[in-house]
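Student: 3D, please:
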Amino acid sequence: MPRYKNLDGTSGVLAYECAPGAIAVRFTDGDVYIYTDASTGRATVEQMQMLARRGRGLSTFISRYVRERYFDKVERKEGD
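Tutor: Below you'll find the predicted structure:
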């Protein structure tokens, strides 16, 4: 996963991976959340992908507008 640039220096996002119609976001606690067109809407995924590539605003956008509308969550395993 590419590292998130975190231009503001205070993001809870560590890394991300974009795919057609989806984005996976790794947070600093190690958990990975997968957001899809089906779970959040196409415009939301596209906005998240743009913010991820820009390196600013992704965590805030998720906490304000997306919240729990993820498709899947992959929890960090001990030792990771």
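Student: only C-alpha atoms for contact and neighbour calcs from this point on.
Tutor: OK.
Student: What's the biggest helix in the chain, counting residues?
Tutor: As assigned by DSSP state H, the longest helix anywhere in the chain is helix 42-54.
Student: Which helix or strand lies directly C-terminal to that helix?
Tutor: Moving toward the C-terminus from helix 42-54, the next helix or strand (DSSP states H and E) is helix 58-61.
Student: how about this one, so we can line them up?
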Amino acid sequence: MKKYKNLGKNSSVIAFEEGEDYINIQFENGWIYKYSAKSAGMFKVDMLKMFANRGMGLNEYITHFAYKDYERKYRGIIEGPVWRK
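Tutor: This is a model prediction of the structure:
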């Protein structure tokens, strides 16, 4: 997973991992949410990827537009390190 830059300094997102049609987002509480084209639609997945790579606005976008659109949620490591805030 790639560490989220959190340029706004107020996000609970700490890391993310992108795939072709999905993004996994790890929050500071340890939960990882998978948003996929199947669950959220490709437009939302692309927006989540954009905000994740920008390092700002991801948590806000999720809260307002994709809160319940995740495919699954789980705890654990996908690949790479577990990031801490």
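Student: Give me the TM-score for this pair.
Tutor: With the length set by TM-score structural alignment, normalised by the length of the first structure, the two chains reach a TM-score of 0.92; 77 aligned residues with a CA RMSD of 1.2 Å.
Student: coming back round to it: the longest helix of the first structure aligns to what range in the second structure?
Tutor: Mapped onto the second structure using TM-score structural alignment, helix 42-54 of the first structure spans residues 42-54.
Student: what's in contact with that stretch?
Tutor: Stretch 42-54 of the second structure has contacts (CA atoms under 8 Å, 6 or more residues apart in numbering) with 4-5, 16, 18, 21-23, 35-37, 57-58, 61-62, 66.
Student: Next: stretch 66-80 of the first structure.
Tutor: 29-36, 38-40, 44.
Student: do stretch 13-24 of the second structure as well
Tutor: Here stretch 13-24 of the second structure has contacts from 1-6, 25-28, 32-37, 42, 45, 48-49, 52, 58-59, 83-85, using CA under 8 Å, 6+ apart.
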